[in-house]
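Asks: Next come a sequence and a model predicted from it.
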Amino acid sequence: MAIAPDYVDSLLAQYAGPDANAAYLMCDRHDPATVAFTLVDDDLSSREMTFGELHDRSARLATTLHERGIGVGDRVGVLLTKRAELPVTLLALARVGAVYIPLFTAFAHGAVEMRMQAAGAKLVVTEPGQVEKLAGLPDIQKLVAGPDFAAAEAAEPLETSASLGPDAPFLQLYTSGTTGSPKGVPVPIRAMAAFHAYHEVSLDQRADDVFWNNADPGWAYGLYYGIVGPLIRGLKNILHHMHFTPESTFAVMEKFQVTNFASAPTVYRALSKSGLPTTARLRVASSAGEPLTADVTEWSQRVLGSEVRDHYGQTETGMLICTHWNPVAETQVKPMSMGTPLPGIEGTIRDGVISFAADSPMLWFMGYADDPAKTATRYTADGQWYLTGDLGRTDEDGYFYYISRDDDIILMAGYRIGPFDVESVIINHPAVADVAVVGRPDPSGVRGELAEAFVVLAPGVAGSDALATELKLLVKENYSAHAYPRCVHFVDQLPKTESGKVQRGVLRKLEL
């Protein structure tokens, strides 16, 4: 078997037509009786949400959005946990042609404010436990799950939905910045073709699977492939409201008999190191976010009945290279290899950098919002190749292997942390004269990397454990609880190049 020659063309015909309609593609074309999500609560009680319910609730919410002046191209922040209101909001925004901006619920006020101001957002949809993070955003409307939603969903359903064409954005995500503020990535409707291919070819999600992508929808992997991907294919995903623990993850796998699981390597590492017994058995296990280690794959094969296959992608592109699960892809499983490109993606190595042909039909990156200069850095001078910034190699069969990042993103517990975000908080402390944040290997082997801060103090200030704790708390409260530096090192100066750039590679290699 092999992928049909017209496979990519057939997907583009579905998702990249001149009248492409995001609400129709994600919901309205499916049987209303089909289950879209299994909603699982903290106590493992559950209920199923059908496409019919999604259609009705989102159409009613769309009426309220329209009445509030939300329309085509308007940016709307969504600060919600994994609850029913999240996909309802996504579809309601699609109906009026607005753009959904995910906000990670572990963000502090500053991270939320930066993204909403950068996007020019007109509205934030949130829930009672997150409302306080919106203080100081007086010019942005708020819609809160609970009474606000009950009133909104009592409205008459909006009868129409926006048909905006393939290049109209329906999502906008923000990267983790290394040399400046995070950059906005508009995601066009035609990206759904690539999302569909990844779910079908790489994840091999089937109608009889119990599929669970447990990544947080505040980030690309959880939103693209835990929310949008299953919706466009008309297949269900589990939405588990509780935060990750090994105990809760095994409990969900066992109770709901999960067969197809997708997550970050840190989740698999935490499960493997927990020592907990489990009766869970998987047909398919997939990982994305950072390179896999051999011990994780060995453990998963032995305990869960399936190896874990590595998949590679970026916020700007979605998944690009995978050890595909669907047998039609005829993929070999090679140790430490990420696999081969997704159908419709042409990849190569240019000067050591993993690169992709800019005219690949499944490559949908349109550039960073309002930042043509930054966009230009992602391409070769002739515009023919998209540059990932990651180093890699290929073998004689065309299989790709990851070597290292060519930037300074910190990959901790599956999350991408931009040093600039953390540094911009710490540098505001009056005791700090200079600071650099880098990722260093987690000694426990669970989180991949940990953020560590190297701090140069102001004259006359002495370093102390109390000050280190104060700086950690500052990041927790002003950026995000997941991104604070686990270690703070007080140093006399930072290693820098002649042009004044911090040599982060030197810091990562320091013996301390």
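Replies: Received, thanks.

Asks: For the rest of this, base every contact and every neighbour count on C-alpha atoms.
Replies: Will do.

Asks: wait, what's in contact with the closest residue to Ala280 other than its chain neighbours?
Replies: Nearest residue to Ala280 in three dimensions, chain neighbours excluded: Glu254, at 5.0 Å (CA to CA, 6 or more residues apart in numbering). Glu254 makes contact with 278-280 under the criterion CA atoms under 8 Å, 6 or more residues apart in numbering.

Asks: ChimeraX command to pick out the buried ones of those?
Replies: Buried subset of the contacts of Glu254, written as a ChimeraX selection, criterion 16 or more other CA atoms under 10 Å:
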select :280
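
Asks: Could I get the contacts of Glu254 in TSV, plus columns for distance to Glu67?
Replies: Converted to TSV, those look like this (distance: CA to CA, whole Å):
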residue	distance to Glu67
Thr278	50
Thr279	50
Ala280	47
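
Asks: ok, and here's another one to check against it:
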Amino acid sequence: MTDHRPAAKIAEAAPAPWTNHADIVAEVDDLRRRFSAPELSLAEVLCDAHPAADTAFICVDESFEPYRLSYGELADRSRRLASLLRDRGIGRGSRVGVLMAKTRQLPVVLVALWRLGAVEVPLFTAFAGPAIATRVNGAGAGLIVADESQQPKLTGIDVPVLGTGPGLDLEIDAQEPIEVAEAVGGDGLFLQLYTSGTTGTPKAVGVSGSALAAFVAYMRYGLGVTDDDVFWNAADPGWAYGLYYGIVGPLAIGRPNVLFAGNFTAESTARLLDALQVTNLAAAPTVYRALKKSGVMPQRPLRAASSAGEPLTADVVDWAPEALGVVVRDHWGQTEQGMAIGNAWDERLRTEVAPRSMGQALPGFVVGTVDESIALSVDESPLMWFSGYVDAPEQTRERFTPDGDWYLTGDVGRADGADFFFASRDDDVILAAGYRIAPFDIESILVADAAVIEAAVVGRPDEIRGEVIEAFVVIDEAAEERAGRVAEEGAAGEGAAGEDLQSRLQAAVRSMYGAHAYPRRVHVVAELPKTPSGKVQRFVLRDMEV
């Protein structure tokens, strides 16, 4: 196939400070060799290699009573569960959807899958049924492990379900533990996540064993987790940041993470920070903004605080030193690569944070720009693990320059010396409370309404969530009137009729996609702004006075 893309103007790569430290360069090389080995077993390196008495996770439920899950218990119960899963036909390469809250059963389920060489397909618990179906059907999942409260969403999905909770504990107790720990090697997959842009269906990202090297590097250099830290990554493991660095990364370095199964509030967050004496916190800006707005502050200062998922705003930067006792350091990454840029906490790399900077190239990565896109050097990034989407060669090809030398992140930004500064997303993905939401997914639901002719959604600034979704729709007034939802005098406006339409569309998004992604406001417009070729100009909508 002829490549019609114009030749990219590749800027010189920005300086990567870690390459000036011979000890870090050697450490990175050792990580790369260790986790690319063909005999790599995920269960061994993430669980069995650690002292049995050490704590794997600090699990906290809604009663705020912490339970310390040891590596010995994690090993025993995951071996028993692996026996049960094997009897259900799960083995090497099997895809298994996991729709679970952050309970102590979650790591048991994941390590059991990895013992068998199976691949987890994480499912965010706020997803509605159709979003879940897209992912498990796309992956060809042979099983879904789901909490009881989540199982009603699985109606109509033709995949066997294994329920969690007390019943699963009894089943685990009845099994004989297996000793097998399948070696998938550095090239073998153990996770399959889904991401999407503005068009098309979600893309599958297969995560191989070699990615552990990059995850460990970020835990140690980016987050600066030490053996003395009480670490809490508050992100949800249904998404990359919470899964990579709240489950896999902590297991890889043998340092426990806090798993809180309760609902997020500013008050619950501050309570846990104090009760567990957390010293190192990683969270989306939403968490910090909620703490700031509530006025609730932990009693003990943090040693380190990091932010990811969307750019930090100046109000959080200014608030944090007095409220938390430390600067919140911004970091940048993607599902496809993990974290590649950040204001590192490792003392050898730590520098004063430049205003609005998302940081510098983290160990294992060399970063530059291609035209205006932030890009990663393929040849000079020893810990780069993403080579393409699963079974999607065309979408993969679009992510790399024609010569294959650079991976194009799709995020627009610039470099000033070693520091990178985020500008925008070239695919218009919305970042709401740290979650990446593709406009295409929401727009597809809106236009399914009989009265909606066209729809476009954008992210608008919000003090707490960073961005919230707002929708702009062109409606068929006759269809709306026939449905009895629009009075004659309000058919063209946003009065009572607009509110009826808004509530109906909001409910559709909640039920078809998820409660985190519904449009907070719906605006009826005569037409959508478009380019001469017919593409919607979402930047015009974002700037529109409404």
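Replies: Arrived safely, thanks for sending. Every value quoted in this text rests on a predicted model; they were computed, and no experiment measured them.

Asks: Which one of the contacts of Glu254 of the first structure is nearest to Ala197 of the first structure?
Replies: Ala280 (27.1 Å; CA to CA).

Asks: Pull the number of nearby residues for Glu159 of the first structure.
Replies: Using other CA atoms under 10 Å, Glu159 of the first structure has 10 other residues around it.

Asks: before we move on, the earlier item: I'd like the contacts of Glu254 of the first structure as CSV, with distance to Val72 of the first structure and secondary structure appended.
Replies: Below are the contacts of Glu254 of the first structure laid out as CSV (distance: CA to CA, whole Å; DSSP: H, G, I helix; E, B strand; the rest coil):
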residue, distance to Val72 of the first structure, secondary structure
Thr278, 48, coil
Thr279, 48, coil
Ala280, 45, coil
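
Asks: With respect to Asn21 of the first structure, which of the contacts of Glu254 of the first structure is nearest?
Replies: Ala280 (38.6 Å).

Asks: and the gap between the closest one and Val258 of the first structure?
Replies: 7 Å (CA to CA, to the nearest Å).

Asks: Over to Arg447 of the first structure?
Replies: Distance from Arg447 of the first structure to Val258 of the first structure, by CA to CA: 24 Å.

Asks: those helices in the stretch 401-512 of the first structure, which residues are they?
Replies: For the stretch 401-512 of the first structure, the helices defined by DSSP state H, counting those that start in this stretch cover 419-426, 465-478, 504-509.

Asks: what span of the second structure lines up against the first one?
Replies: The one in question is helix 419-426 of the first structure. Aligned by TM-score structural alignment, helix 419-426 of the first structure falls on residues 439-446 of the second structure.

Asks: next one: the second one
Replies: Counting by TM-score structural alignment, helix 465-478 of the first structure lines up with residues 499-512 of the second structure.

Asks: now the matching stretch, how far from the centre of its chain.
Replies: Centre-to-centre, stretch 499-512 of the second structure and its host chain are 25 Å apart (CA atoms, centre = their mean, to the nearest Å).

Asks: in it, what counts as buried?
Replies: Result for stretch 499-512 of the second structure [16+ other CA under 10 Å]: buried residues 499, 501-502, 505-506, 508-512.

Asks: Same check on stretch 68-78 of the first structure?
Replies: 70-78.

Asks: Now render these as CSV, adding distance to Ala2 of the first structure and secondary structure.
Replies: Shown next, in CSV, are the buried residues of stretch 68-78 of the first structure (distance: CA to CA, whole Å; three-state DSSP):
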residue, distance to Ala2 of the first structure, secondary structure
Ile70, 45, coil
Gly71, 43, coil
Val72, 40, coil
Gly73, 40, coil
Asp74, 42, coil
Arg75, 41, strand
Val76, 41, strand
Gly77, 41, strand
Val78, 40, strand
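
Asks: Pick out the most distant pair among the residues you listed.
Replies: Maximum distance among those (CA to CA): 16.7 Å, for Val72 and Val78.

Asks: hmm, back to that, pull the residues that contact the match of helix 419-426 of the first structure.
Replies: Counting by CA under 8 Å, 6+ apart, residues outside stretch 439-446 of the second structure touching it are 197-200, 428-430, 452, 455-458, 505, 508-509, 512-513, 517-518.

Asks: next one: stretch 319-334 of the second structure
Replies: 222, 240, 292, 297-298, 300-312, 316-317, 339-344, 353, 357-359, 409.

Asks: which part of the first structure lines up with it?
Replies: So stretch 319-334 of the second structure sits over residues 299-314 in the first structure, by TM-score structural alignment.

Asks: next one: that stretch to chain centre, how far?
Replies: 19 Å.

Asks: thinking again about what came up before, the match of helix 419-426 of the first structure vs the first structure, mean deviation?
Replies: In this overlay with the first structure, the average offset of stretch 439-446 of the second structure from its partner residues is 1.3 Å by mean CA distance after the TM-score superposition for the first structure.
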